[in-house]
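[1] Mind folding the following:
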Amino acid sequence: MLNNPAVDSDLQAAYELQGKKDGITAQEWKTTKLSKWNTAIKGMTVDDNTITFTLGDGSQVTGKYTHVGAVTTTHGEHELQWSKFTSEDEGAWRAVMLMQPEISEDHTALTHFHFRYGNDGFELLQDASVFPTMVAPDTTAAQFAADFAE
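    Below you'll find the predicted structure:
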């Protein structure tokens, strides 16, 4: 969504403000944020124990997943709780971690959740430098800007 030209232009002032706070250019700040949040997955549907991932080209990857526990990671001063899921289905990612969605009570903040996925177990997925992110389809540039400021 942040690669959408209309949203991008609406966020230019927020990129400039955050870049200034961090002592870097607006473009450097945006590039850093995208490198942490961006993902080739453009949508996700969870239906009971089945997760369907929609990729950028519109193709889908579906698997039945089993909850196998949770893990806590740290990011700065924050402890982050991730639910862990595994799948044995052909073509599905073997390991998926989902973080509890963040939803504001008044629905004005950025509704989003983070996830990680792969085929090489959970240890690699605990890397605190990447946070592939899904946002609600009706997310606005103002909500992104407010989230950046937090």
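[2] contacts, neighbours, all on C-alpha from now
    OK.
[3] With adjacent residues omitted, what lies nearest to the residue nearest to the spatial centre of the chain?
    In the chain, the centroid-proximal residue (Cα atoms, centre = their mean) is Thr133; its distance is 1.2 Å. If the residues on either side of it in the chain are set aside, Thr133 comes closest to His114, at 4.6 Å by Cα to Cα, 6 or more residues apart in numbering.
[4] Pretty sure that neighbour sits against Val130.
    No - in this structure His114 lies outside contact range of Val130 using Cα atoms under 8 Å: 9.3 Å.
[5] Distance-wise, check the residue of the chain most remote from its centre relative to Asp147.
    Going by Cα atoms, centre = their mean, the residue of the chain most distant from its centre is Gly23, 24.9 Å out. Look at Gly23 and Asp147: by Cα to Cα, to the nearest Å, they are 19 Å apart.
[6] What residues does the residue nearest to Thr133 make contact with?
    Counting by Cα atoms under 8 Å, 6 or more residues apart in numbering, His114 touches 98-101, 131-134.
[7] could you redo the last one with a cut-off of 7 Å?
    98-99, 131-134 (Cα atoms under 7 Å, 6 or more residues apart in numbering).
[8] same thing with Arg94?
    Applying Cα under 7 Å, 6+ apart to Arg94 gives the contacts 86-88, 118-119.
[9] switch the cut-off to 6 Å
    Residues near Arg94 by Cα atoms under 6 Å, 6 or more residues apart in numbering: 86-87, 119.
[10] Then Phe113?
    Contacts of Phe113 (Cα under 6 Å, 6+ apart): 101, 133-134.
[11] what are the ranges of the helices in the chain?
    All helices of the chain, identified by DSSP state H, fall at 5-10, 12-22, 26-37, 141-149.
[12] got those as JSON lines, with distance to Gly43 and mean neighbour count columns?
    JSON lines is the format used below for the helices of the chain (distance: least, Cα to Cα, whole Å; neighbours: other Cα atoms under 10 Å):
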{"stretch": "helix 5-10", "distance to Gly43": "18", "mean neighbour count": "14"}
{"stretch": "helix 12-22", "distance to Gly43": "25", "mean neighbour count": "17"}
{"stretch": "helix 26-37", "distance to Gly43": "14", "mean neighbour count": "16"}
{"stretch": "helix 141-149", "distance to Gly43": "18", "mean neighbour count": "16"}
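[13] Hmm, Ala70 is touching Trp82, no?
    Yes - counting by Cα atoms under 6 Å, Trp82 is a contact partner of Ala70 at 5.5 Å.
[14] Which one of the two is surrounded by more residues?
    Trp82 (20 against 14; other Cα atoms under 10 Å).
[15] Sequence B follows; please return its structure for comparison with A:
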Amino acid sequence: MNKTKRRLSAIVVLTSVLVLGVLALSTGIASEDSSPLNDWNGTWLNLGTMLDDPAMDSVYEAMTDAANAAAGDGTFTTDDAKSFLYAMHNSNFGDFVIAENKVTYYNTDKTVKCDCEYESAGVETVAFGEEEFNWYKFALTSEDTTCPEYKYLIFTEVHSHEEGMEHFHMRYGNTSFDDLINNTGYAMWYPTFAVEGTTMETVADGYAEGAEMMGAMMLASQGSSLKDTWENFDPAFLPAEIINISGTYTKTGEGIFLDLEGNFIPDFLEQVTGTHTIEQHGSLLKVTDDEGSISQGSTLGNNIMLANAGYMEAEGLGKIGFESVATGMIDEGTQGPEIFLNWIWRIYDSDDNLLFNGAGTQVLKRTGE
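    Model prediction:
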């Protein structure tokens, strides 16, 4: 059934503050031949490994001052500022070298971790407000057993700001491109790499110029402490694990309506198919179907709950209201999570008189890349 129209997730507002400041200049086209990584050829320094340098101390102080001035309560510390940048730049390797179709990942002790080969998987443009930038996608082709954790790569273009250091941002993982690009849990995750030869002084100067903006982001994104990886929820309050189910799913199922006496209405028995896109932030969910209808919900352990309510126009009835609730379970399928939902719903006329009850089942299976 048609429900409310889709609206942009609020997380875009926070992320756009970062992205508009560091990515909006990316407008070129990457190579898509036998050397798909040519536009990034060279040795790249992992800025996440440089955040402990004493040259960054003044940056953390400036970020803290900016956040506390905006908050007015003085609760942020330089440790909070450092943790904020650590989470943003987090990665499990050090520098890397790119040559044509190969990426050599190094450990932080400068030893080689693995050599992995890739092919281009296209470009995805991401919009933020009135601006946009491109994620360039690369899929693993080599069979080295040490490479699967880097199965999918996404890169921004190499860029600089006001003649500052040349750098780019990336993400990596073994789930899917959709997960890396659209998972709201990664909204503040931007491992960043500077061109070989970039000095610590240049790095610190670059961050110092953006310290006020990053302080505002720190304030907007969290409360009084960021000593753990940045999240918009506190895992200590949740007694069970949170399973990541973000992604795109195929939907199959069936539904039935009952009249006010509880009798099935045969003409209203239907089989349903379609797609759902799940956005997840911590335990909270936003689910959008292929008609733009939106449900909200949450997940805890392998349990899931969704709800939806709104109004729509129905031929012969005018404006009618509806409300629906689903509970279900999350299981592990061959391509990722499978979700089993049991729905109940009610339909009301324009005077809020109950017209029908309904029930249905749905199975959601994550789509592959």
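[16] Could I get the TM-score for this pair?
    TM-score of the superposed chains, computed with TM-score structural alignment, normalised by the length of structure 1, equals 0.81; 147 aligned residues with a Cα RMSD of 2.4 Å.
[17] quick one on the thing from earlier: tell me the residue in structure 2 aligned with the residue nearest to Thr133 of structure 1.
    Superposed on structure 2 with TM-score structural alignment, His114 of structure 1 falls opposite His169.
[18] ok, now Asn49 of structure 1?
    Looks like Asn49 of structure 1 aligns to Asn101 there (TM-score structural alignment).
[19] Distance check, that match against Asp115 of structure 2.
    From Asn101 of structure 2 to Asp115 of structure 2 the distance is 10 Å (Cα to Cα).
[20] So between the two, which is more surrounded?
    Between Asn101 of structure 2 and Asp115, counted using other Cα under 10 Å, Asn101 has the larger neighbour count: 20 against 17.
[21] I figured that one hits Ser120, correct?
    No - at 8.9 Å, Asn101 of structure 2 does not count as touching Ser120 under the criterion of Cα under 6 Å.
[22] what's around Asp52 of structure 2, how many residues?
    So Asp52 of structure 2, with other Cα under 10 Å, has 11 neighbours.
[23] which residue in structure 1 lines up with it?
    In structure 1, Asp52 of structure 2 lines up with Asn3, judged by TM-score structural alignment.
[24] how far away is its match from Gln143 of structure 1?
    Counting by Cα to Cα, the gap from Asn3 of structure 1 to Gln143 of structure 1 is 16 Å.
[25] Can you tell me the closest non-neighbouring residue to Val17 of structure 2?
    The shortest distance from Val17 of structure 2 to any non-neighbouring residue, by Cα to Cα, 6+ apart, is to Met217 (7.3 Å).
[26] what about Leu285 of structure 2, which SS state?
    strand (DSSP: H, G, I helix; E, B strand; the rest coil).
[27] Please enumerate the strands of structure 1.
    41-47, 50-55, 60-64, 66-75, 78-86, 95-99, 112-118, 133-135 (DSSP state E).
[28] So which of those is nearest Lys33 of structure 1?
    Of all those, strand 133-135 sits nearest to Lys33 of structure 1, with 10.8 Å by Cα to Cα.
[29] So which bit of structure 2 is the closest one matched to?
    The aligned range for strand 133-135 of structure 1 is 192-194, by TM-score structural alignment.
[30] Name the residues that touch that stretch?
    44-47, 166-169.
[31] how close does it sit to structure 1?
    Stretch 192-194 of structure 2, aligned to structure 1 and superposed, deviates on average by 1.8 Å (mean Cα distance after the TM-score superposition for structure 1).
[32] Just give me how far that stretch sits from the chain centre.
    20 Å (Cα atoms, centre = their mean, to the nearest Å).
[33] same question, stretch 49-60 of structure 1
    On Cα atoms, centre = their mean, the centre of stretch 49-60 of structure 1 falls 15 Å from that of its chain.
[34] That one: which residues count as buried?
    For stretch 49-60 of structure 1, burial by neighbour count (16 or more other Cα atoms under 10 Å) applies to 51-54.
[35] residues making contact with that stretch?
    Outside stretch 49-60 of structure 1, the residues that reach it (Cα under 6 Å, 6+ apart) are 40-45, 61-65.
[36] Make a ChimeraX selection of whichever of these turn out to be buried.
    Command for ChimeraX that selects the buried part of the contacts of stretch 49-60 of structure 1, burial taken from 16+ other Cα under 10 Å:
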select :41,42,43,61,62,63,64,65
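[37] Make CSV from the contacts of stretch 49-60 of structure 1 and add distance to Gly19 of structure 1 to it.
    Below are those laid out as CSV (distance: Cα to Cα, whole Å):
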residue, distance to Gly19 of structure 1
Ala40, 25
Ile41, 27
Lys42, 26
Gly43, 29
Met44, 31
Thr45, 34
Val61, 36
Thr62, 38
Gly63, 40
Lys64, 42
Tyr65, 40
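[38] Sort out which one of the contacts of stretch 49-60 of structure 1 lies nearest Leu11 of structure 1 for me.
    Within the contacts of stretch 49-60 of structure 1, the smallest distance to Leu11 of structure 1 is 20.2 Å, found for Lys42 (Cα to Cα).
[39] contacting residues for the closest one?
    Counting by Cα under 6 Å, 6+ apart, Lys42 of structure 1 has contacts 54-56.
[40] can we see that at 10 Å?
    Contacts for Lys42 of structure 1 (Cα atoms under 10 Å, 6 or more residues apart in numbering) come out as 1, 53-58, 60, 133-135.
[41] These into JSON lines, with extra columns for distance to Tyr15 of structure 1?
    Shown next, in JSON lines, are these (distance: Cα to Cα, whole Å):
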{"residue": "Met1", "distance to Tyr15 of structure 1": "15"}
{"residue": "Phe53", "distance to Tyr15 of structure 1": "29"}
{"residue": "Thr54", "distance to Tyr15 of structure 1": "28"}
{"residue": "Leu55", "distance to Tyr15 of structure 1": "27"}
{"residue": "Gly56", "distance to Tyr15 of structure 1": "25"}
{"residue": "Asp57", "distance to Tyr15 of structure 1": "28"}
{"residue": "Gly58", "distance to Tyr15 of structure 1": "29"}
{"residue": "Gln60", "distance to Tyr15 of structure 1": "32"}
{"residue": "Thr133", "distance to Tyr15 of structure 1": "18"}
{"residue": "Met134", "distance to Tyr15 of structure 1": "20"}
{"residue": "Val135", "distance to Tyr15 of structure 1": "18"}
